[in-house]
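>>> Sequence unavailable; structure follows:
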């Protein structure tokens, strides 16, 4: 049975998906203690390690989780924070600490020599000119005898109802052909099919049957703005000529940031769920017909977290945990690719051993 360690685990999106693919996730590593509370509450049996990866040593991880070196069944997963490489990052200085986290992950791959390696990040991680960190890592994998497949994909092809492009890499030293997640149909991946069932909420309300189904309170002016935005895809241009509602920063600039203060469409995929998805001023995050932004539960559902997944913390922290996460459905497809590959390799090995007798 494959077993994994989830580096930069956050609240556990990757862990959740790998577990759904029947991979035993031994633990997750992250520097944020608040994320660990959600991680362990929702992933029993997987240990959360609050560690600064830049200071953490491979031999310490070996002791903490009882890992073996050269384990064919070990998967090391690195989904590092991506502020530096993100196209929407407006402050490279604030995100600069995330630039070289792959180098820290590299140390652990070098030490453990696992059967499989997975890396997931924003598309800019691959496309950024001069990204020597990734190039060095790919050279290292080749030198160590790993085969790998890397690509930029849209998670819509893996059961996630949102337009969200991601870079991913899967490497193995078990064969010359690396695993690759199988794409599925996009049919049925609509906002309506995923969040249309939730109870009606007003701005600032919480559903008593599900505390995570809670909507941030809108200011009186923002409530007027969403009420003036037509259902099912309306945007701020509808009230651009109303002096009370129009924002000074958008006067005479109808061509920019048209999605802010906009509503989602019922029968399309959602936009990328970000760490501020519960705020209508940060994107097309208005509910398709109710006068509010998305609830925390709705955001988690569009990220494909199970309905019983537990998130702990205040609203801002939970929104960050959800928006930063690898969508579990995408992670599950990666996990299935790993398990299918490993089972095929193991069967082939057994056949070859049988022929030698």
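That came in fine, so what should we check first? Worth saying up front: this structure is predicted, and the values here are computed from it rather than measured.
>>> only C-alpha atoms for contact and neighbour calcs from this point on.
OK.
>>> By residue count, which helix of the chain is the longest?
Selection of the longest helix in the chain by residue count, based on DSSP state H, yields helix 328-356.
>>> List of residues touching stretch 234-242?
The contact list for stretch 234-242 (Cα atoms under 8 Å, 6 or more residues apart in numbering) reads 225, 228-230, 245-246, 251, 254, 258-264.
>>> ugh, wrong one, I meant stretch 85-92
Applying Cα under 8 Å, 6+ apart, the contact partners of stretch 85-92 are 83, 84, 95, 99, 122, 123, 124, 125, 128.
>>> quick one: residue 229 from residue 119, how far?
Computed as Cα to Cα, to the nearest Å, the residue 229 to residue 119 distance reads 40 Å.
>>> With residue 199 instead?
Residue 199 is 37 Å from residue 119, where distance means Cα to Cα.
>>> what's the answer for residue 354, then?
Counting by Cα to Cα, the separation of residue 354 from residue 119 is 35 Å.
>>> Next, count neighbours for residue 221.
11 (other Cα atoms under 10 Å).
>>> Surely it is in contact with residue 245?
Yes - contact criterion Cα atoms under 8 Å: residue 221 and residue 245 qualify, at 7.1 Å.
>>> could you pull out the strands for this protein?
3-7, 24-30, 47-50, 74-78, 116-121, 147-154, 165-172, 206-207, 210-214 (DSSP state E).
>>> and the third one, what does it pack onto?
The one in question is strand 47-50. strand 24-30, helix 33-42 (3 or more Cα pairs under 8 Å, 6 or more residues apart in numbering; DSSP states H and E).
>>> quick one: buried residues of that strand?
Of all the residues in strand 47-50, those buried under the rule 16 or more other Cα atoms under 10 Å are 47, 48, 49, 50.
>>> between these, which is nearest residue 28?
Each of these was checked against residue 28 using Cα to Cα; the closest is residue 48, at 4.9 Å.
>>> contacting residues for the residue nearest the centre of the chain?
Per Cα atoms, centre = their mean, the C-alpha nearest to the average position across the chain is that of residue 326, at 1.8 Å. Neighbour list for residue 326: 13, 14, 79, 303 [criterion: Cα under 8 Å, 6+ apart].
>>> Between those residues, which sits nearest residue 309?
Distance to residue 309, by Cα to Cα, is smallest for residue 13 among these, at 10.0 Å.
>>> right, and that closest one touches residue 331 too?
Yes - with contact defined as Cα under 8 Å, residue 13 counts as touching residue 331 (7.4 Å).
>>> Could you check how far residue 128 is from residue 2?
Taking Cα to Cα as the measure, residue 128 falls 33 Å from residue 2.
>>> then this one, side by side with the first:
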């Protein structure tokens, strides 16, 4: 089997590097990451000892990727195309991000031009039932047409020790032989909980920054929203409030289905899926189980399995809650990146032991 330093990974749509970091921690060489958000450059390069290219995938060429892969025995191309067009919200707002439907096709174009040994792709589970374009089946057909063995499944993140109820499609494909995701590592009885993940962090108030951890900071709340969170019991939501605290939109029939909004997390269950708005109280069940605030940036990062030493901002840059929430919510959990890397390494071990 080739030595680990001969396995090179290029990460398209890399963001701040969640997927790359998990693979990096498993010993894979992260050659480069591509993303249109130039503000991700510092975090990506600092944490993954890699090179960040601020570039639209539509402008990425065969020659560029092939050149970066030179000298590697095993070439791995990773791509987590932005999932907004396939999300639940996009099913209701059909025109939102419709130009992003083509990003997975652009990923497929690069795969077909470069023919890397291994391909991995992650996206929201709704892509399976997406009606406007058969994006996933088109991508799988492209891979199979180019002699890839393909495996994909819906991953429920708690099954791999990730403390949030995120569900994602994870696809692996190899031109070397059959490839599969490693078996799950956790069962419901030992899912990692909110308490196990953030229970030992110092308490803070809404609007406060922990003096020993600048990322452990929570958004300020208006006096009305402070009344609302104080009126919310553990595991509760706006349904538990007095009528004078309930928003008008939730009094309408159309708003009654959003039962988790303004909700508190349950200490003894995994957290809900982290989103780009996960540090806002009114955007889901993002209230701290006991403290009267939404979760902090540090807590969101921990639910996403970013290690405490992960550098999100340059020392010269001030921490932005809005920007950091977007970085964290958009990321692939690094632990899922580790699962992907272990699956690839297991696959290569089987191939080269034959």
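Sure, I can see it. This is a predicted model, so every value here is computed, not measured.
>>> Would you pull the TM-score for this pair?
With the length set by TM-score structural alignment, normalised by the length of structure 2, the two chains reach a TM-score of 0.92; 340 aligned residues with a Cα RMSD of 1.6 Å.
>>> residue ranges of the helices in the stretch 201-350 of structure 1, please?
220-227, 296-302, 315-324, 328-356 (DSSP state H, counting those that start in this stretch).
>>> In contact with the equivalent of residue 225 of structure 1 over in structure 2, which residues?
Alignment note (TM-score structural alignment): residue 225 of structure 1 maps to residue 228 of structure 2. Residues counted as contacts of residue 228 of structure 2 (Cα under 8 Å, 6+ apart) are 238, 241, 245.
>>> Tell me the buried residues within these.
Neighbour-count burial (16+ other Cα under 10 Å) is assigned, among these, to 238, 241.
>>> What's the local residue count around residue 206 of structure 1?
By other Cα under 10 Å, neighbour count at residue 206 of structure 1 equals 19.
>>> That one - nearest residue in space that isn't next to it in sequence?
In this structure, residue 206 of structure 1 finds its nearest non-sequential neighbour in residue 214, 4.1 Å apart by Cα to Cα, 6 or more residues apart in numbering.
>>> for the alignment partner in structure 2 of that neighbour, what are its contacts?
Taking TM-score structural alignment, the alignment pairs residue 214 of structure 1 with residue 217 from structure 2. Shown in contact with residue 217 of structure 2 (Cα under 8 Å, 6+ apart): 204, 207, 208, 209, 210, 296, 297, 298.
>>> which ones are touching the second one?
Yep, that's residue 207 of structure 2 we're talking about. 217, 218, 219, 220, 221.
>>> Drop anything exposed from those.
217, 218, 219, 220, 221.
>>> Now tabulate those residues in JSON lines and tack on distance to residue 185 of structure 2.
Formatted as JSON lines, these follow (distance: Cα to Cα, whole Å):
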{"residue": "217", "distance to residue 185 of structure 2": "32"}
{"residue": "218", "distance to residue 185 of structure 2": "32"}
{"residue": "219", "distance to residue 185 of structure 2": "34"}
{"residue": "220", "distance to residue 185 of structure 2": "38"}
{"residue": "221", "distance to residue 185 of structure 2": "38"}
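>>> now, which of the contacts of stretch 85-92 of structure 1 sits nearest residue 321 of structure 1?
Using Cα to Cα, residue 83 comes nearest to residue 321 of structure 1 of the contacts of stretch 85-92 of structure 1, at 14.4 Å.
>>> Chain neighbours aside, what residue packs nearest to the closest one?
Residue nearest to residue 83 of structure 1 in three dimensions, not counting chain neighbours: residue 95, with 4.8 Å by Cα to Cα, 6+ apart.
>>> which position in structure 2 aligns with that neighbour?
Per TM-score structural alignment, residue 95 of structure 1 is aligned with residue 97.
>>> distance of its match from residue 251 of structure 2?
Look at residue 97 of structure 2 and residue 251 of structure 2: by Cα to Cα, they are 30 Å apart.
>>> More neighbours: which of these two?
Taking neighbours as other Cα under 10 Å, residue 97 of structure 2 and residue 251 compare with residue 97 leading, 14 against 11.
>>> rewinding a little: who are the packing partners of the longest helix of structure 1?
Helix 328-356 of structure 1 makes packing contacts with helix 13-20 when contacts are defined by 3+ Cα pairs under 8 Å, 6+ apart.
>>> Please name every helix or strand in contact with the helix it packs on.
Using 3+ Cα pairs under 8 Å, 6+ apart, helix 13-20 of structure 1 sits against strand 24-30, helix 328-356.
>>> Just the buried residues of the last one, please?
Spelled out, that is helix 328-356 of structure 1. Neighbour counts over helix 328-356 of structure 1 (16+ other Cα under 10 Å) mark 328-339, 341-342 as buried.
>>> Could you dump the residues you listed into TSV with distance to residue 185 of structure 1 added?
Shown next, in TSV, are those (distance: Cα to Cα, whole Å):
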residue	distance to residue 185 of structure 1
328	17
329	13
330	13
331	16
332	15
333	13
334	16
335	18
336	16
337	17
338	20
339	21
341	22
342	25
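>>> Go through those and name the one nearest residue 69 of structure 1.
Closest approach to residue 69 of structure 1 among the buried residues of helix 328-356 of structure 1 (Cα to Cα): residue 342, at 17.8 Å.
>>> what does that closest one align to in structure 2?
By TM-score structural alignment, residue 342 of structure 1 lines up with residue 348.
>>> same question, residue 129 of structure 1
Matched across to structure 2, residue 129 of structure 1 falls on residue 131, judged by TM-score structural alignment.
>>> since we're on that match, how many residues are nearby?
Residue 131 of structure 2 - counted by other Cα under 10 Å - has 11 other residues nearby.
>>> Over to the one 10 residues further on?
By other Cα under 10 Å, the residues close to residue 141 of structure 2 number 14.
>>> Distance of the aligned residue in structure 1 for it relative to residue 146 of structure 1?
Correspondence of residue 141 of structure 2 to structure 1, assessed by TM-score structural alignment: residue 139. Applying Cα to Cα, the value for residue 139 of structure 1 to residue 146 of structure 1 is 10 Å.
>>> what sits against the corresponding residue of structure 1 for residue 12 of structure 2?
Under the alignment (TM-score structural alignment), residue 12 of structure 2 maps onto residue 7 of structure 1. Residues in contact with residue 7 of structure 1 (Cα under 8 Å, 6+ apart) are 28, 29, 30, 76, 77, 78, 79, 80, 105.
>>> okay but residue 165 of structure 2 is in contact with residue 269, surely?
No - counting by Cα under 8 Å, residue 165 of structure 2 sits too far from residue 269 to count as a contact (9.1 Å).
>>> So which of residue 199 and residue 119 of structure 1 has more stuff around it?
More crowded of residue 199 of structure 1 and residue 119, by other Cα under 10 Å: residue 119, with 18 against 11.
>>> List the contacts of the equivalent of that one over in structure 2.
Residue correspondence to structure 2 (TM-score structural alignment): residue 119 of structure 1 is matched to residue 121. With Cα under 8 Å, 6+ apart as the criterion, the residues that contact residue 121 of structure 2 are 78, 79, 80, 81, 169, 170, 171, 172.
>>> I'm done for today, thanks for sticking with me.
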